[in-house]
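Colleague: what shape does this take:
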Amino acid sequence: MQINELLKSLKELNIKPIYLIQGNQDYLITKIRNNFLSLIPESERTMNYANYDMETTNISNAVEDAMSLPFFGEKRLVIVNNPYFLTGNRSKEKIDQDIDSFVNYVKSPQNSTIMLIIAPYDKLDSRKKITKIIKKNSEIIDLSNMSDSEIKNYLKSKINNNGYTIDNEALNQLIQRTSNDLSSAMSELSKLFLYCYNQKSISVNDVNNVVTKSLDQNVFDLVNYVINNNINESINLYHELINSSNEPLQINAILLSQFRLLIQVKVMSDKGYSQGKLASKLRIHPYRIKLALQKVRNYNYKKLSMAYLGLVDMESQMKSTQKSADLLFEMFMIKFVN
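Modeller: Next up is the predicted model:
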């Protein structure tokens, strides 16, 4: 089910007993949560609304609540957050989750209860019995792989509803600067609205002036400089990142991740994998695959591998020597270009 279909069905009071929201999209999750909460009159929420975090609470508490009839109302809302047991993850707390009671409830839910399961994960473990049962017996809203057009439509709608306009170049730049993360982009809009209050239109220069690049986006630019043999630009940007209190090992880890992805995309695209199949196989957001495909067309496997192995060696020296990160990166660039 698409999010617009969900919101429409809730408005029309066409309500199912169990919903599963999957994906790490804070903005949309908050919007969905608020729409569900609006189904319970404010005067009834003390008795007919409960919110449980599976990282700290046993699922049996949520099940027990869900099985109870609403108190002087028509519906009870029970929200189950962070159900890590639907993934391969483990909880920080040692909780012996009563999965059997949860399975029994999902198979035969209380019709007067709305159970909203919020799983902020890109992927669930479909091999698990509980995951299979929930997917079979619930309405699923998957936010984990939103397309470029869906993200653009949400941003455009928000911008237009606030009385502003934005051109395509500015919209693309906003998405790039926020690493294609809808929640981050939405949070930046309030700054842009204030900055562009007089003209009510947002240009690419406005985005560049207001929206700060994320570390991932800066490293993305750094990758471009490296593979294009731009020594000065690479070293200057690396210095800027270090001076902005970013940890050298963190920067290096993101660089390694980027080059690893480029190598994977290069090898698999040469074997005929399409953008969609690459995203599915590598479990990477389609937007990142799209950008990687644009890059690897101009570079061979040997050059990408050389960069990756050089960064591996650089990380090893960071951990085993007293050489500064700046010096190590300069040595890496000189060796890579020559």
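Colleague: contacts and neighbour counts: CA atoms only from here.
Modeller: Will do.
Colleague: just the strands in the stretch 151-300 of the chain please.
Modeller: Here the stretch 151-300 of the chain has its strands, by DSSP state E, counting those that start in this stretch, at 165-166, 201-202.
Colleague: now tabulate those strands in a markdown table and tack on distance to Ser149 and mean neighbour count.
Modeller: A markdown table is the format used below for these (distance: least, C-alpha to C-alpha, whole Å; neighbours: other C-alpha atoms under 10 Å):
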| stretch | distance to Ser149 | mean neighbour count |
| --- | --- | --- |
| strand 165-166 | 15 | 18 |
| strand 201-202 | 19 | 20 |
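Colleague: could I get the ones you listed as JSON lines with distance to Met268?
Modeller: Converted to JSON lines, the strands of the stretch 151-300 of the chain look like this (distance: least, C-alpha to C-alpha, whole Å):
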{"stretch": "strand 165-166", "distance to Met268": "36"}
{"stretch": "strand 201-202", "distance to Met268": "39"}
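Colleague: out of these, flag the one nearest Pro286.
Modeller: strand 165-166 (23.7 Å; C-alpha to C-alpha).
Colleague: how about residues contacting the closest one?
Modeller: Applying C-alpha atoms under 8 Å, 6 or more residues apart in numbering, the contact partners of strand 165-166 are Lys156, Ile159, Lys200, Ser201, Ile202, Ser203.
Colleague: identify the residues contacting the second one.
Modeller: In other words, Ile159. Counted by C-alpha under 8 Å, 6+ apart, Ile159 has contacts Thr165, Ile166, Leu189.
Colleague: circling back to that earlier point, got CSV for the contacts of strand 165-166, with distance to Asn111 too?
Modeller: Below are the contacts of strand 165-166 laid out as CSV (distance: C-alpha to C-alpha, whole Å):
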residue, distance to Asn111
Lys156, 38
Ile159, 39
Lys200, 48
Ser201, 48
Ile202, 47
Ser203, 50
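Colleague: and which of these is nearest to Asn145?
Modeller: Looking across those and measuring by C-alpha to C-alpha, the closest to Asn145 is Lys156, at 18.8 Å.
Colleague: burial of Ile235, as a residue count?
Modeller: Number of residues near Ile235 (other C-alpha atoms under 10 Å) recorded here: 19.
Colleague: ok, and the closest non-adjacent residue to it?
Modeller: Glu330 (6.4 Å; C-alpha to C-alpha, 6 or more residues apart in numbering).
Colleague: list of residues touching the helix or strand containing that neighbour?
Modeller: Element membership for Glu330, per DSSP states H and E: helix 325-337. With C-alpha under 8 Å, 6+ apart as the test, helix 325-337 has contacts from 226, 229, 231, 234-235, 238-239, 248, 306-307, 310-311, 314, 317-318.
Colleague: in JSON lines, list the contacts of Ile159 along with distance to Pro286.
Modeller: Conversion of the contacts of Ile159 to JSON lines gives the following (distance: C-alpha to C-alpha, whole Å):
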{"residue": "Thr165", "distance to Pro286": "27"}
{"residue": "Ile166", "distance to Pro286": "24"}
{"residue": "Leu189", "distance to Pro286": "23"}
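Colleague: can you pull out the helices in the stretch 1-150 of the chain?
Modeller: Taking DSSP state H, counting those that start in this stretch as the test, the helices found in the stretch 1-150 of the chain are 3-11, 26-37, 45-48, 59-67, 99-107, 129-137, 148-161.
Colleague: following up with a second sequence; could you model it the same way so I can compare the two?
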Amino acid sequence: MNEIDLYKSISTQSSPVYFMSGDERYSIEKAIDMAKGTLKESFRELNFTVIDSEYDTDMDMVINSCESIPFMDEKRIVVVKNSELFQVGANKSCAKEQIQKISNYIESPSKSTIVIFAPIQADKRSELYKLIKKKYDTYQSDRLDKLRFSTWVSNKFKEKNVSIDKNTIDYFVQKSGYLFRESQVTLFDVESEIEKLSTTFSHKQVSIVDIEKISSTVEENDMFKFVDYVFVGDIQKAYSIMRNISNNTKNSILAMSLIARQISILLKILVMKRNRLSQEEMASFLMMHPFVVKKSIAQLKYYTYHELISLYDLCSDIDYRIKKGQIKDNIGLEVVVNKICKNKDVV
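Modeller: From the prediction side, this is the model:
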């Protein structure tokens, strides 16, 4: 099912069960909002339920929500945002009986309920996914390629009635950072930047200079590039970005937290490797893209378990000293970066 077909189906309430998953959540959240909008406004909140099994692990509650009768409306909508239901192997946290309960419901769903499964990640080898795929259409929301993203951006500017030429749009596309490899920028972030431009420059044609003044998304993405450079030992590129980061205390602290986060990820992956988990299982457990896990595994060759613990303790100590005013944030960041890069046998 493509995006247009999904929206059409959702708007007409034509299926009792939907499955939508993927790295780019924008179209998924739009579909969920669209589904909610089909309910009568006066009783909308009573007939709309969101369940996240990360917190709500009782599948009986999911079934009860699906089988409840709508209040003063023809339909009720239940959104199940989870990944546990669609895991396999060592990461499978839901009991077989729980999965069977959901499977039984899918085989014979309530005619007055629309249930939307919208996990962040889903293993397509899972029993539940295979059952849904067999009986209903599914939607996969992957990140946009350059052509689709450029078209999306252009259409968004038109929706906001922003006057902007093609060259400036091309510049914005690059500036956004969305297309960068392993980018953390989402369509929500990009839409927010477009909204700022449309609000600030509503009565003039937007120029490249205007974008430079307003847009900030790429700086955030530079943070992730910086961390990547640090952990592959590319000290020159890391320092190139760090010079810009160090001009802002908030950025330095964010960079420190991202470095500590990556060390934590490496520690978790190291433990999972020792327990012989596959890359797919690691990605599912960590709720990360498999490519990011693969990249992190490659970084592990530079560290022992004790070195990672030592680096994590160093980050905690430097963070404490920065907050106590015992050391400047830019100096603290430089100390951490130098220490990490000393573990490398390549520069």
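Colleague: quantitatively, what TM-score do the chains reach?
Modeller: Once superposed, chain against chain, the TM-score is 0.67 (TM-score structural alignment, normalised by the length of the first structure); 292 aligned residues with a C-alpha RMSD of 4.3 Å.
Colleague: in PyMOL, select just the buried ones from the contacts of helix 325-337 of the first structure.
Modeller: A single PyMOL command suffices to select whichever of the contacts of helix 325-337 of the first structure are buried according to 16 or more other C-alpha atoms under 10 Å:
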select buried, resi 226+229+231+234+235+238+248+307+310+311+314+318
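Colleague: just the contacts of helix 325-337 of the first structure now: which is nearest Ala62 of the first structure?
Modeller: Of the contacts of helix 325-337 of the first structure, the one sitting nearest to Ala62 of the first structure (C-alpha to C-alpha) turns out to be Pro248, at 43.3 Å.
Colleague: would you mind finding the match for the closest one in the second structure?
Modeller: Counting by TM-score structural alignment, Pro248 of the first structure lines up with Met256 in the second structure.
Colleague: so what's its match closest to, chain neighbours aside?
Modeller: Going by C-alpha to C-alpha, 6+ apart, Met256 of the second structure has Leu333 as its nearest residue, at 6.4 Å.
Colleague: tell me which of the strands of the stretch 151-300 of the first structure lies nearest to Arg45 of the first structure.
Modeller: Nearest to Arg45 of the first structure, of all these, is strand 165-166, at 38.7 Å by C-alpha to C-alpha.
Colleague: and Asn161 of the second structure, how many neighbours?
Modeller: 12.
Colleague: would you mind finding the match for it in the first structure?
Modeller: Under TM-score structural alignment, Asn161 of the second structure pairs with Gly163 in the first structure.
Colleague: number of residues surrounding the nearest residue to that match once chain neighbours are set aside?
Modeller: Leaving aside its sequence neighbours, Gly163 of the first structure sits nearest to Lys200 (C-alpha to C-alpha, 6+ apart; 6.9 Å). Under the neighbour criterion other C-alpha under 10 Å, Lys200 of the first structure is assigned a count of 17.
Colleague: just to check, Lys200 of the first structure is in contact with Asn162?
Modeller: No - Lys200 of the first structure lies out of contact with Asn162 (C-alpha atoms under 8 Å); the separation is 9.2 Å.
Colleague: count of residues packed around Pro290 of the second structure?
Modeller: Pro290 of the second structure has 16 neighbours, counted by other C-alpha under 10 Å.
Colleague: show me which residues of stretch 293-313 of the first structure are buried.
Modeller: Leu293, Lys295, Val296, Leu304, Ala307, Tyr308, Gly310, Leu311, Val312.
Colleague: which one of these is nearest Ile254 of the first structure?
Modeller: Among these, Leu311 lies closest to Ile254 of the first structure (C-alpha to C-alpha), at 10.5 Å.
Colleague: show me the contacts for that closest one.
Modeller: By C-alpha under 8 Å, 6+ apart, the contact list for Leu311 of the first structure reads Asn252, Leu255, Leu256, Phe332.
Colleague: alignment lookup: Ile29 of the first structure to the second structure.
Modeller: That one, Ile29 of the first structure, aligns with Ile28 by TM-score structural alignment.
Colleague: what sits against its match?
Modeller: Neighbouring residues of Ile28 of the second structure by C-alpha under 8 Å, 6+ apart: Met20, Ser21, Ala118, Ser141.
Colleague: show me what contacts the last one?
Modeller: Read it as Ser141 of the second structure. Ser141 of the second structure sits next to Met20, Ser21, Gly22, Asp23, Glu24, Arg25, Ser27, Ile28 when contact means C-alpha under 8 Å, 6+ apart.
Colleague: ok, now which ones touch the closest residue to it other than its chain neighbours?
Modeller: Distances taken as C-alpha to C-alpha, 6+ apart put Gly22 closest to Ser141 of the second structure, at 4.5 Å, once the chain neighbours are dropped. The contact partners of Gly22 of the second structure, by C-alpha under 8 Å, 6+ apart, come to Pro119, Ile120, Gln121, Gln140, Ser141, Asp142.
Colleague: which of those fall in strands?
Modeller: Among these, the members found in strands (DSSP state E) are Gln140.
Colleague: can you say which of the contacts of Gly22 of the second structure are buried?
Modeller: Pro119, Ile120, Gln121, Gln140, Ser141.
Colleague: what lines up with the fourth one in the first structure?
Modeller: By that I understand Gln140 of the second structure. Taking TM-score structural alignment, Gln140 of the second structure has Asp142 as its aligned residue in the first structure.
Colleague: list the contacts for that match?
Modeller: Contact analysis of Asp142 of the first structure by C-alpha under 8 Å, 6+ apart lists Met1, Gln2, Ile21, Gln22, Gly23.
Colleague: count residues in the vicinity of the residue lying closest to the second one once chain neighbours are set aside, would you?
Modeller: To tie it back to what came earlier, the one meant is Gln2 of the first structure. In space, and not counting its chain neighbours, Gln2 of the first structure is closest to Ile141: 6.1 Å by C-alpha to C-alpha, 6+ apart. Ile141 of the first structure has 17 neighbouring residues, counting by other C-alpha under 10 Å.
Colleague: and the gap between Ile141 of the first structure and Asn24 of the first structure?
Modeller: According to C-alpha to C-alpha, to the nearest Å, Ile141 of the first structure and Asn24 of the first structure sit 12 Å apart.
Colleague: next one: Pro120 of the first structure
Modeller: 4 Å.
Colleague: same question for Lys302 of the first structure.
Modeller: 35 Å.
Colleague: same question, Leu7 of the first structure
Modeller: 18 Å.
Colleague: ranges for the helices of the stretch 201-347 of the second structure?
Modeller: Counting by DSSP H, counting those that start in this stretch, the helices of the stretch 201-347 of the second structure are 208-214, 217-231, 235-245, 249-274, 279-286, 290-299, 305-323, 329-341.
Colleague: and the longest one, how far out from the chain middle?
Modeller: Shown here is helix 249-274 of the second structure, whose average C-alpha point lies 17 Å from the average C-alpha point of the whole chain (C-alpha atoms, centre = their mean, to the nearest Å).
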